[in-house]
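J.: the following comprises the amino acid sequence and a computationally predicted model.
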Amino acid sequence: MTSHSQGIHQLLQAEKRAKEKLEEAKKRKGRRLKQAKDEAQAEIDQYRLQREREFRQKQDSIMGSQGNLLVKVDEQTRAKINGLISNHQRNSEKVLQDLLGIVCEIKPEIHINFREAGSH
């Protein structure tokens, strides 16, 4: 019976060692998965930062050129406004004189559609 109980005891110990090895393997697998997940997250973060930098550079170049266009449009608008103001100042007196001349100079003329009463 002693050999029988020794065999059972050895079998239980072997089973215990197998469980321990299995648990250790599960722990190693968990650590490897966690490490792989951390490495993947670090890689994702690095990629995201790189893409954000590229996006900001493109955005700055586009927005910068739009800013330049806005400045050019403002300058052209101011130049046109100044041209119109100076044109108005130069010509307003002449236009006013021409209008007053037309209104105040009365030239009595017979209208082209006028017919004398006796002629048909």
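T.: Yep, it's here.

J.: contacts, neighbours, all on C-alpha from now
T.: Will do.

J.: counting neighbours, what do you get for Ala14?
T.: Counted with other CA atoms under 10 Å, the neighbours of Ala14 add up to 12.

J.: now swap in the one 10 residues further on and tell me
T.: One way to gauge burial is a neighbour count; for Glu24, by other CA under 10 Å, it gives 12.

J.: name the helix or strand for it, please.
T.: Per DSSP states H and E, Glu24 falls inside helix 2-104.

J.: gap between Ala42 and Lys29?
T.: In this view, Ala42 and Lys29 are 20 Å apart by CA to CA, to the nearest Å.

J.: point to the residue nearest the middle of this structure.
T.: Gln59 (7.0 Å; CA atoms, centre = their mean).

J.: now do the contacts for that residue.
T.: Gln59 sits next to no residue when contact means CA atoms under 8 Å, 6 or more residues apart in numbering.

J.: let's bring in a second one:
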Amino acid sequence: MASQTTGIQQLLQAEKRAADKVAEARKRKGKRLKQAKEEAQAEIEAYRNKREQDYKRYEQSVLGSRGDREKQIEKDTEEKIREIENNVKKSKTEALERLLDMVYAIKPELHQNLRI
């Protein structure tokens, strides 16, 4: 009878050791999956950053930088403003003379309702 109990105890101990090993293997598997997920996220982020940099370089080579476009727009605007100011300077006296001529050229007449 004692040999049976020792055999049962040995089986129980072996079963406990096996369960512990399975639990430990599951923990290692969980850790490894977590580590693999983190590595994959890092690779994805690195790939995304690389693609964004490539896209920005391509965009800049094809379209030029925003600073260049802004400078060109400012330059064009300043040129147009100067052109308008020059036109104003050239035509200012003539326009004032025409305006004054129209103001001074008053022909007093009776209103049409009073002519009767």
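T.: Sure, I can see it. Model, not experiment: these values are computed from the prediction.

J.: need the TM-score from the superposition.
T.: TM-score of the superposed chains, computed with TM-score structural alignment, normalised by the length of structure 2, equals 0.63; 109 aligned residues with a CA RMSD of 3.4 Å.

J.: circling back to that earlier point, gap between the residue nearest to the centre of structure 1 and Ser65 of structure 1?
T.: For Gln59 of structure 1, the distance to Ser65 of structure 1 equals 10 Å [CA to CA].

J.: to which residue of structure 2 is Val71 of structure 1 aligned?
T.: Val71 of structure 1 maps onto Ser65 in structure 2, with residues paired by TM-score structural alignment.

J.: residue range for stretch 15-35 of structure 2 in structure 1?
T.: Residue span in structure 1 matched to stretch 15-35 of structure 2, by TM-score structural alignment: 22-42.

J.: once aligned to structure 2, how far is that stretch on average?
T.: Superposed on structure 2, stretch 22-42 of structure 1 shows a mean distance to its aligned partners of 1.9 Å (mean CA distance after the TM-score superposition for structure 1).

J.: aligned to Arg53 of structure 1, what sits in structure 2?
T.: Matched to structure 2 by TM-score structural alignment, Arg53 of structure 1 sits across from Ala46.

J.: for burial, what's the neighbour tally of its match?
T.: 12.

J.: now swap in Val103 of structure 1 and tell me
T.: By the measure other CA under 10 Å, the count of residues near Val103 of structure 1 is 9.

J.: separation between it and Lys94 of structure 1?
T.: Taking CA to CA, one finds Val103 of structure 1 at 14 Å from Lys94 of structure 1.

J.: how about Lys21 of structure 1?
T.: Lys21 of structure 1 is 108 Å from Lys94 of structure 1, where distance means CA to CA.

J.: try Gln66 of structure 1
T.: 42 Å.
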